[in-house]
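Chemist: Okay, structure incoming, though there's no sequence with it:
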């Protein structure tokens, strides 16, 4: 990871820590909003000077208005915490994959028996092996699902530069998109999420993330379009279903008031 990547990781870690402290009641809303606003300004300044490279599977989208007001910054982080908990619940009833990474048919590795530190060591020692991208993604998923976004992001970006099947690539794109949104970069978030949707139109997380993003951007029709299909999922956990239903109601009420 270069200097810019390290700086981006440190800023994301700061934002992540403020979000956790806010959720746990260690910071008041005003202090959290002030800190988040400062960190987001630093991140925007860094990314305007050194924009992250996009994969060939996404295209830039037209600019949309970023969330306004400091109060919304704290709200977004709390939404992020709720969604991550919900995603973990979703994966517990519907695994992403069989849990094995293989460099060949004769050498499967059960990642459930491998620690994060061991995976970090293997990845660092084998950066040029094509199959390492799947392990990078698996490690990034672990960090993402525990809310450690600053650790997850560089592994997702590295994995997306390598060889991944469409399902894994869609997951990586969607999650980088969500983290980009939480860090305040709406345009980049939309680019990644729309890339994920193009890669796998039925991927649940993309609908979930994009639906919440569009709702916060006051694109109520778009939010309803993304979120409504999730209610047809019979194994959708109750906490996700409740959040989705509430979001749809909010969007529909807003549409009604505009009529």
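Modeler: Yep, that arrived. If you're wondering where the values come from, they're calculated on a predicted model, not measured in any experiment. Numbering: from 1, shown residues only.

Chemist: C-alpha from now on. contacts and neighbour counts both.
Modeler: OK.

Chemist: Helices of this structure, residue ranges please.
Modeler: Using DSSP state H, the helices of the chain run over 3-23, 29-49, 70-93, 116-125, 132-145, 149-160, 166-182, 186-199, 204-216, 220-227, 238-258.

Chemist: now the ones you listed as TSV including mean neighbour count and distance to residue 110?
Modeler: Shown next, in TSV, are these (neighbours: other C-alpha atoms under 10 Å; distance: least, C-alpha to C-alpha, whole Å):
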stretch	mean neighbour count	distance to residue 110
helix 3-23	18	29
helix 29-49	17	37
helix 70-93	18	17
helix 116-125	13	11
helix 132-145	22	11
helix 149-160	22	19
helix 166-182	24	17
helix 186-199	24	26
helix 204-216	23	24
helix 220-227	20	34
helix 238-258	15	29
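
Chemist: Distance to residue 56 added to the ones you listed, as a markdown table?
Modeler: Shown next, in a markdown table, are the helices of the chain (distance: least, C-alpha to C-alpha, whole Å):
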| stretch | distance to residue 56 |
| --- | --- |
| helix 3-23 | 20 |
| helix 29-49 | 19 |
| helix 70-93 | 27 |
| helix 116-125 | 23 |
| helix 132-145 | 16 |
| helix 149-160 | 10 |
| helix 166-182 | 12 |
| helix 186-199 | 9 |
| helix 204-216 | 18 |
| helix 220-227 | 24 |
| helix 238-258 | 31 |
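
Chemist: In addition, the following structure is provided for comparison:
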């Protein structure tokens, strides 16, 4: 989960264990910002329907091409797989969205927004209603300085799954830090606070952001 960006540029603690760095504000020059805007905001997002037949999981694809592994071999731990290996797997299995999204998240964690955007856009081309792709692409747009477009993508994700914790967290942060809407952020955060299915660490971060939203003028 992405950490909440703070006004002074420091990222908060990660909401989930999957990523400790995703969502931190990065300082980059004007040239990089312009390139990011062109690649992320101006690239077309296709709305074609997902091909029939479904997909296999990322680990199945990885196991099918990893050297020295047979059909009965245990799936590899993705933490031991390099970005280059994952790129090869994705190239050979272009419809395996789990692997593509895992790679996109890595690039987002590393601040390689252009590479992340490329994979999110391909995922959205293949599966326009994919909640994970929609919400994370929205978060990427937030970091590109486009909060209005960012919230649109996150809202699309929530239209598919109103209980998606990551999408709700993204929406709260976009409202608070991107749209200067602490009341809107607080509404979302209070929904998360009432959930009984989130981890204690996540709840602690939600409560911290609630305090920040109230300090910025939110109701409650």
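Modeler: In hand now; what should we look at? The structure displayed is predicted, hence computed values, not measured ones.

Chemist: Counting neighbours, what do you get for the aligned residue in the first structure for residue 145 of the second structure?
Modeler: Aligning on TM-score structural alignment places residue 145 of the second structure opposite residue 184 in the first structure. Residue 184 of the first structure has 22 neighbouring residues, counting by other C-alpha atoms under 10 Å.

Chemist: in the first structure, what residues pair with stretch 159-174 of the second structure?
Modeler: Going by TM-score structural alignment, stretch 159-174 of the second structure sits over residues 198-213 in the first structure.

Chemist: And the residue nearest in space to the middle of the second structure, how far from residue 105 of the second structure?
Modeler: Centroid-nearest residue in the second structure, with C-alpha atoms, centre = their mean: residue 136, separated by 2.5 Å. According to C-alpha to C-alpha, to the nearest Å, residue 136 of the second structure and residue 105 of the second structure sit 8 Å apart.

Chemist: go on, residue 170 of the second structure?
Modeler: Going from residue 170 of the second structure to residue 105 of the second structure by C-alpha to C-alpha gives 14 Å.

Chemist: re earlier: next, the contact list for the spatially closest residue to the match of residue 145 of the second structure that is not a sequence neighbour, please.
Modeler: Distance criterion C-alpha to C-alpha, 6 or more residues apart in numbering; nearest residue to residue 184 of the first structure, sequence neighbours excluded, is residue 40 at 6.2 Å. Residues near residue 40 of the first structure by C-alpha atoms under 8 Å, 6 or more residues apart in numbering: 15, 183-184.

Chemist: Would you confirm that residue 157 of the second structure contacts residue 124?
Modeler: No. Taking contacts as C-alpha atoms under 8 Å, residue 157 of the second structure lies outside contact range of residue 124: 11.4 Å.

Chemist: so what sits against both of the two?
Modeler: Common neighbours of residue 157 of the second structure and residue 124 (C-alpha under 8 Å, 6+ apart) are 130, 134.

Chemist: What about the equivalent of residue 53 of the first structure over in the second structure, how many residues nearby?
Modeler: By TM-score structural alignment, residue 53 of the first structure lines up with residue 44 in the second structure. Residue 44 of the second structure: 10 surrounding residues under other C-alpha under 10 Å.

Chemist: same thing with residue 95 of the second structure?
Modeler: 21.

Chemist: So it versus residue 203 of the second structure, what's the distance?
Modeler: According to C-alpha to C-alpha, residue 95 of the second structure stands 35 Å off from residue 203 of the second structure.

Chemist: what does residue 172 of the second structure give?
Modeler: Using C-alpha to C-alpha, one gets 14 Å for the distance from residue 172 of the second structure to residue 203 of the second structure.

Chemist: Likewise for residue 195 of the second structure?
Modeler: Relative to residue 203 of the second structure, residue 195 of the second structure is positioned 9 Å away (C-alpha to C-alpha).

Chemist: before we move on, what about residue 77 of the second structure?
Modeler: 28 Å.

Chemist: and what of residue 173 of the second structure?
Modeler: 15 Å.
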